[in-house]
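Undergrad: my questions concern the predicted model and sequence given below.
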Amino acid sequence: MAEFDVDLFVIGGGSGGVRAARIAAGHGARVMIAEEYRMGGTCVIRGCVPKKLLVYASHIHQEIEDAAGFGWTIPSATFDWPTLIANKDKEIARLEAAYTANVQKSGARIVKTRAVFEDAHTLRLTTGEAVKAKYVLIATGGAPNHGLAIPGIDHVISSNEVFHLAELPKRIMIQGGGYIALEFAGIFAGFGSDVTVIYRGENILRGFDDDVRTHVRAEMEKQGITILTGNTVSRVDRHGKEFTTHLSNGSSVASDQVMFAIGRHPNVANLGLEKAGVAINPSNGGIAVDNFSRTSVPNIYAIGDVTHRLNLTPVAIREGHAFADTVFGKRPIEVDHVDIPTAVFSQPEVGTVGLTEAQARAQFSHVDIYKTDFRPMKATMSGRDTRVLMKLVVDGTTGRVVGCHIVGDGAAEIVQVLGIAVKMKATKADFDATMALHPTAAEELVTMRTPTARYVRQAAE
């Protein structure tokens, strides 16, 4: 009898786990993948994909308003939340089926069950079956974190439940200042909801460039979104179908829904990690891994959000692919986590890659900043009060563009391409040598010639 039932057992059927299973199977490995919820994971089922569909839907109201400036007269429009949610669910089901089919076509076997370690090579399934695996990949992702157990926390929804609300809330209070909080603030505001955002820090989008943070906040407030910083929620009271959220400054906010989006934590609980000897990274609570995604146990690997390195779907996919090529393709690959482009599908949209101004000034002795803030062409006809921000951060010694930051329509699409230039270490001279494509907003990136700011670090005496 074979020593192991499978060559690879994957715990988690999200984007990273699925990619690893498929590639490993393609290398000839016997693969089993366990998923206790739905194939596709957070991104496909209740994350990036359904979120972006709701973003699209929420934009339509603005497009209708802007139409008048272009000569269109549109009859009074109506919106039906249940229809949107039903159509969203239909698309998610289609994607889940595609994920399942692609795994099965690769030759990997899917088991719809929870899997828990009994030792470093043995997984116990909820069916009672025990599976011995030569290698194990943990790809269980993350889950919403509600923070402290304040009074009334049971009245609060997360980014899981928000996709399945029976009706559109007329008023919603959202605590958080990152990707998820701001994206849903824009979504609900676009549907006409009264939105209040509560954030504990001095400004939203912690970790992003300060100009981006300031610009996004100003644009969101123009849309009528209330943003209260320097505050936290201390208690949530329910009165029938309504809620009163009490804040740390003594004030309160009335709403029909209360949502927390204050971060996510790695799914490491109740996996039997201690029985397998898998160590947790004390600095972030995720599974500790090396540059090849290997844990403290030589035959066990972990990828994606469960490691809490960089919680982005494409990163998990790349890590899963690299793991499979390294272990089963005999081609060692380390994933480079530097200069990864990212987007916030807030309204306005944010696209960014590379260093912020503050990071560059801490790293380089000479930093040049090129920045422009302008009214987009479409707004000159629609009359909408909105502005676009574009910013380049340049190493003043070498001329290399080390950061690009955009706020405005299409920011994510533009930054995906800019990510190539930054990864290739393009210089400001390379940008300047590139012919502008007119008329576009993105042409500003290659027509900014004069620095708006220059910083030179003084040598220590």
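TA: Arrived safely. Numbers count the residues shown, from 1 in each chain.
Undergrad: C-alpha from now on. contacts and neighbour counts both.
TA: Fine.
Undergrad: buried by neighbour count: which residues of stretch 75-89 qualify?
TA: Neighbour-count burial for stretch 75-89 flags 85, 88-89 (criterion: 16 or more other Cα atoms under 10 Å).
Undergrad: what's that stretch in contact with?
TA: 50, 53, 57, 163-164, 166-168 (Cα atoms under 8 Å, 6 or more residues apart in numbering).
Undergrad: of those residues, which is the most crowded?
TA: Pro50 (20 neighbours; other Cα atoms under 10 Å).
Undergrad: could you dump the contacts of stretch 75-89 to CSV with secondary structure and distance to His215?
TA: Formatted as CSV, the contacts of stretch 75-89 follow (DSSP: H, G, I helix; E, B strand; the rest coil; distance: Cα to Cα, whole Å):
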residue, secondary structure, distance to His215
Pro50, helix, 26
Leu53, helix, 24
Ala57, helix, 23
Phe163, helix, 28
His164, helix, 31
Ala166, coil, 33
Glu167, coil, 31
Leu168, coil, 28
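Undergrad: quick check: Ile45 touching Arg94?
TA: No: between Ile45 and Arg94 there is no contact under Cα atoms under 8 Å: 10.5 Å.
Undergrad: neighbour-wise, which of the two wins?
TA: Between Ile45 and Arg94, counting by other Cα under 10 Å, Ile45 is the more crowded of the two (23 against 11).
Undergrad: check it against this one:
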Amino acid sequence: MTQYNYDLFVIGAGSGGVRAARMAKRHGAGKVAVAEEYRVGGTCVIRGCVPKKLLVYASEFSKQFKLAESFGWDVGESTFSWENLIEAKDAEIDRLSGIYWRNLSNSGVEVIADRAVFEDAHTIRLVNTGKTVTADKILIAVGGAPFVPDIEGAELGITSNEAFHLETLPEHVVIAGGGYIACEFAQIFQGMGSNVCQVYRGDTVLRGFDDDVRSQVHSELVRSGVRVITHTVFEKIEDIGGGKKRVHLTNGTQLDADVVMYAIGRNPYVEGLGLEKAGVELAENGAIQVDAYSQTSVDNIYAVGDVTNRVNLTPVAIREGAAFAATVFGGKPTAYDHSDIASAVFTQPPVGSVGLSEADARKEFKNIDIYKTSFRPMKLSLTNIESRMMMKLVVDGDTQRVLGVHIVGPDAPEMIQLAGIAVKAGLTKDQYDAACAVHPTSAEELVTMNEKWTPPELKAAE
């Protein structure tokens, strides 16, 4: 019987890899190691969800100060220090990364601070030391990396990775992209006092979300002061001196900025990993191809998280990692169900979404009922702020099962977690209606909407 150095070797110490390693030990795996080339914690903890939400919180205060005045508060003059915020953010990320490291070590997992690449299906080379190790099972959990366009002057721009480490708050920012990262950072910088322009190739931001969500977020971006330019992309970027860059768009527009940021997607981080030496096959989109149990084309090699490009969310990577450990080391084959996963976009106001959009539901089901409402949140009732809240239920007209819930407004991410349970459980509109409302809340609208929405074109036909 072949003797390996490790029973399990995990490449990447993000949320998915860390959970898989710890759960594998809990299931009785022998020697387990995790190799990480940067910092333990992965994209979410180090340069993604967590620091981003800290910046979102910081950027919201400028609006909250104005809101407070409508409720009788005299907040006086306020100032903002980007430097103090980044210092506090870095301290918190250091603390969280340390917790991840300690949890791995306390679980009996060896943590290796090095880049790991394949030499063959069972052999890993540690790049910095040149050492090679062998493993019976190998899990790839390296995540993704921001996409940078192939244009003239591309090196003059930054990605979300670098945005967390800017030395000063930029006066003018131009952001490429219309996805959740682009929209969130547009309002982060705007809320802190930057002038922001967002450039998107489509007609409405947040492609893939329900159309009503997209329209609402687009309107709120503009309302917040973000200049949104659609139907165009970056053509080139030039350095015009004094720390300024000039962005040339394909529609002929020129934009000057201190910071130019790309938020146009992320790619699986597979470059230089040596997958060809191990025989691991990639899908057409560059992601590692896996089956329902996260197994690659090579029997002993598995992959979880964003590198597989299934559902690129941190909690999904965690669940995939746990399912892998249960399957391979727990004797309980487990395939994670990727349907009806709740998600949030931390725009201002934020988005909560779970289940099918109206457009997708109409493609899949014969009869669809739509319930939706739009109103000013009570918190804005004493102000002249025109921001509105939108809630929408997508319902199977034959079975009355609620197929999707979509919310744009204050606390939408908190609400969608609970709504996600109901959608996952397959509850019906009648069961929603049977729940007593909590008053006065915005969430009560989820159980009080009782009038079906009819598209204008159908109303006209009637």
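TA: That came through fine. Since this is a predicted model, take the numbers as computed values, not measurements.
Undergrad: hmm, back to that, between the buried residues of stretch 75-89 of the first structure, which is nearest Met32 of the first structure?
TA: Asp89 (27.1 Å; Cα to Cα).
Undergrad: separation between Arg115 of the second structure and Lys53 of the second structure?
TA: Distance, Arg115 of the second structure to Lys53 of the second structure, by Cα to Cα, to the nearest Å: 28 Å.
Undergrad: so what's Leu54 of the first structure closest to, chain neighbours aside?
TA: Ile187 (6.5 Å; Cα to Cα, 6 or more residues apart in numbering).
Undergrad: actually Ala20 of the first structure, not the one I wrote
TA: Gly320 (4.4 Å).
Undergrad: how close does the strand or helix carrying the one you found sit to the second structure?
TA: Assigned by DSSP states H and E, Gly320 of the first structure falls within helix 313-327. Taken against the second structure, helix 313-327 of the first structure registers an average deviation of 0.4 Å after superposition, with mean Cα distance after the TM-score superposition for the first structure.
Undergrad: residues making contact with that helix?
TA: Counting by Cα under 8 Å, 6+ apart, 15-21, 23-24, 43, 292-293, 301, 303-305, 331-335, 337 sit against helix 313-327 of the first structure.
Undergrad: and those residues, which are buried?
TA: Here, 16+ other Cα under 10 Å leaves 15-21, 23-24, 43, 292-293, 301, 303-305, 333, 335 buried among the contacts of helix 313-327 of the first structure.
Undergrad: where helices are concerned, which of these count?
TA: The members of these that map onto helices under DSSP state H are 15-21, 23-24, 43.
Undergrad: what's the most distant pair in these?
TA: Ala24 and Cys43 (21.6 Å).
Undergrad: how about Arg264 of the first structure, what's its partner in the second structure?
TA: Taking TM-score structural alignment, Arg264 of the first structure has Arg266 as its aligned residue in the second structure.
Undergrad: in contact with that match, which residues?
TA: By Cα under 8 Å, 6+ apart, Arg266 of the second structure lies in contact with 144-147.
Undergrad: out of those residues, which are buried?
TA: 144-146.
Undergrad: just give me the closest of these to Gly404 of the second structure.
TA: Nearest to Gly404 of the second structure, judged by Cα to Cα, of those is Gly144 at 27.9 Å.
Undergrad: how about the aligned partner of the closest one in the first structure: what's its closest non-neighbour residue?
TA: Matched to the first structure by TM-score structural alignment, Gly144 of the second structure sits across from Gly142. In this structure, Gly142 of the first structure finds its nearest non-sequential neighbour in Pro266, 4.2 Å apart by Cα to Cα, 6+ apart.
Undergrad: and if you look at Gly190 of the first structure?
TA: Ser58 (4.6 Å).
Undergrad: now the element after the helix or strand hosting the one you found, going C-ward?
TA: Of the helices and strands defined by DSSP H and E, Ser58 of the first structure is found in helix 48-67. Where DSSP H and E defines the elements, the next helix or strand beyond helix 48-67 of the first structure is helix 81-106.
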